[in-house]
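**Q** Sequence first, predicted model second:
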Amino acid sequence: MTAITRNLPWFVRDLGTAIIGEKCYETLVLNLDVDDVECLKYSLSKVLGVGIVIGGSIMKVPQLLLIVTAQSARGISLPAYVLETLAYGITLAYSYRNNFPFSTYGENLFLTIQNIIITLLIIYYPSSRLTRQESVSSKLLLATVATGATGYALAVIPPNALSALQLATLPISLFSKLPQIRQNYRARSTGQLSAFAVIAQIAGCLARLFTTAAELGDALISAGFALALILNVVLGFQMWAYWGKDIKDEREEVGKRSPPVPIAVPVAQKASNWQAEEKVEVVIPPQSPSYARSGSPQIRHPSGRKWARKVD
């Protein structure tokens, strides 16, 4: 086996060295020494980190497609996405400015960009169709300006203040999930929330807890991922509990809006119905008692005298 591993193509060798380092590459790949626990742990962390970065680059794409296809952001909390984007941005700035390896935080770059787009889409597709277009345009402009200002502030803020902000990502992460959890609970539905994104976030948090412990040992980063894992598990449980309810509600709503189906009536039945409608009920007044006794109609004269006429 060593004859094969020592003669791998140059691009495979360079890629392996770039991911796990030259020392661990030589130990694990060239010499096939799997007894080196430290290199095994470090290499697994690096491979997971690269996988998370690649997965993070497409994690929110299904959510984007759901919103654009349905032209609706129903069931997605705007405050939740604003706070989540802020937490991603702070972690990205904190990791970059502390010169952490890109494999330990790279997904935050892609998730921040995707979250910004989703936030703008939530504003662009308001839940109320009565919202005026001028109001939507002004909100989009305000959100874009706020995003740029926040990014600039995170780039120039002093390191001590940035560390404090990284500590603040714990409550930010908490409050970023609570509005979505609360909205799902009230509506008994997850709306346009993507199941793929929720499951991927759960898996990503689990992997990040391992990579952070193996490579960084930063308690702030680990605490943030632990809290995010718990809240994402709650969202995953809601996805499972309310699965399929949206389809049922849409069918019921379509059934209420659908017009009654016309029933064909035979021509003969229509004619009989018309004849029945044209019938006029004739009421015959009761006969007077005198007519009933004598058998002759009684004729009252205008002067008040009664005249009887016998009918042969």
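**A** Cool, the structure landed.
**Q** going forward, measure contacts and count neighbours with C-alpha atoms only.
**A** Fine.
**Q** List the buried residues in stretch 90-110.
**A** 90-96, 102-110 (16 or more other CA atoms under 10 Å).
**Q** from those residues, which single one is nearest R208?
**A** T104 (7.6 Å; CA to CA).
**Q** Leaving out chain neighbours, which residue sits closest to that closest one?
**A** G49 (5.7 Å; CA to CA, 6 or more residues apart in numbering).
**Q** separation between the one you found and C205?
**A** 11 Å (CA to CA, to the nearest Å).
**Q** of these two, who's got more company?
**A** G49 (26 against 21; other CA atoms under 10 Å).
**Q** Now the element after the helix or strand in which that one is found, going C-ward?
**A** G49 is part of helix 37-56, with elements assigned from DSSP states H and E. Downstream of helix 37-56, the next assigned helix or strand under DSSP H and E is helix 61-70.
**Q** Now the residue nearest the centre of the chain: closest residue in space, sequence neighbours ignored.
**A** With distances taken as CA atoms, centre = their mean, L193 lies nearest the centre of the chain, 1.6 Å away. Closest residue to L193 apart from its sequence neighbours, by CA to CA, 6+ apart: I76 at 6.2 Å.
**Q** What of I58?
**A** That would be F110: by CA to CA, 6+ apart, it lies 8.0 Å from I58.
**Q** mind listing what's buried in the helix ranked longest in the chain?
**A** The residue-count maximum for a helix in the chain (DSSP state H) belongs to helix 159-187. Applying a neighbour-count criterion of 16+ other CA under 10 Å, one finds 162-163, 165-167, 169-170, 172-181, 183-184 buried in helix 159-187.
**Q** Put this next to the previous one:
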Amino acid sequence: MGPLLLGFCNWSTLGVCAALKLPQISAVLAARSARGISLPSLLLELAGFLVFLRYQCYYQYPLLTYLEYPILIIQDLVLLLCVFHFNGNVKRAAPYIILLVVSWFALTLQKWIIDMAMNLCTFISAASKFAQLQYLWKTGDSGAVSALTWILASYTCATRIITTLMTTNDLTILLRFVVMLALNIWVTITVLRYRKTVTKAE
């Protein structure tokens, strides 16, 4: 039962993450607007994904426990370019992308750097969710934000709690997924709430 559950969680997470940001990217392209999407939230999420992936690679954890992160980073970069495009200046994305590339190499210059970054990773990722929540509260409009993307993100956090408990049992990683699950659900509820509000108003 254990190996079957682990295999299901790993492969279903990978499958979901392969399409995780596609509903969001599709919604932005369809609306031809990045309305409702918080740029600070997206940048913090990218930073969190990068640190998490680098940490897993550095400690040589099983590949299937983090294989989705390169896919998520690529999708987030595409979404970032879409946001800058619809905000009128794609070139502004370049410094952020350069910073991410430099950070990838800088994180493992010393063991204490990657360890400290991973300890901060939960706060960085949580800050990205709070930035999105704050943006939704401020505007009162979920705009082009995809609720499906946030629902899928909640699912992947739940499955990663299971796989972490069954493989590495790393408490830092486990805490991150528990916090992210709670915040992803919160964002999902907020997106749906403001969507209903706008629908009723119309």
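**A** Cool, got the structure. For clarity, every value in this text was computed on a predicted model and none was experimentally measured.
**Q** which of the residues in the helix or strand that comes right after the longest helix of the first structure are buried?
**A** Elements were assigned by DSSP H and E; along the chain past helix 159-187 of the first structure, the next helix or strand is helix 195-211. Within helix 195-211 of the first structure, the residues that qualify as buried are 195, 197-202, 204-205, 207-211, counting by 16+ other CA under 10 Å.
**Q** Equivalent analysis for stretch 68-85 of the second structure, please.
**A** By neighbour count with 16+ other CA under 10 Å, stretch 68-85 of the second structure contains the buried residues 68-69, 71-73, 75-77, 79-85.
**Q** Please flag which of these sit within helices.
**A** 68-69, 71-73, 75-77, 79-85.
**Q** what residue of the second structure takes the place of Y42 of the first structure?
**A** Matched to the second structure by TM-score structural alignment, Y42 of the first structure sits across from P3.
**Q** Distance of its match relative to T167 of the second structure?
**A** 11 Å.
**Q** and what of R32 of the second structure?
**A** Applying CA to CA to R32 of the second structure and T167 of the second structure gives a distance of 43 Å.
**Q** Could you do T156 of the second structure as well?
**A** According to CA to CA, T156 of the second structure and T167 of the second structure sit 16 Å apart.
**Q** In the second structure, which residue range corresponds to stretch 103-116 of the first structure?
**A** The alignment of stretch 103-116 of the first structure onto the second structure (TM-score structural alignment) spans residues 64-77.
**Q** Buried residues of the longest helix belonging to the second structure, list them for me.
**A** For the second structure, the longest helix by residue count, based on DSSP H, is helix 171-201. By 16+ other CA under 10 Å, the buried positions in helix 171-201 of the second structure come out as 173-174, 176-178, 180-181, 183-188, 190-192, 194-195.
**Q** Tell me, how many residues neighbour the aligned residue in the first structure for S38 of the second structure?
**A** Alignment note (TM-score structural alignment): S38 of the second structure maps to S77 of the first structure. For S77 of the first structure, the count of nearby residues is 21 (other CA under 10 Å).
**Q** wait, doesn't S77 of the first structure sit right on P179?
**A** Yes - between S77 of the first structure and P179 there is a contact at 6.4 Å, judged by CA atoms under 8 Å.
**Q** that's a strand at W307 of the first structure, yeah?
**A** Yes - assessed by DSSP: H, G, I helix; E, B strand; the rest coil, W307 of the first structure belongs to a strand.
**Q** How about the contacts made by the aligned partner of S146 of the second structure in the first structure?
**A** Taking TM-score structural alignment for the superposition, S146 of the second structure sits opposite S194 in the first structure. Contact analysis of S194 of the first structure by CA atoms under 8 Å, 6 or more residues apart in numbering lists P62, Q63, L66.
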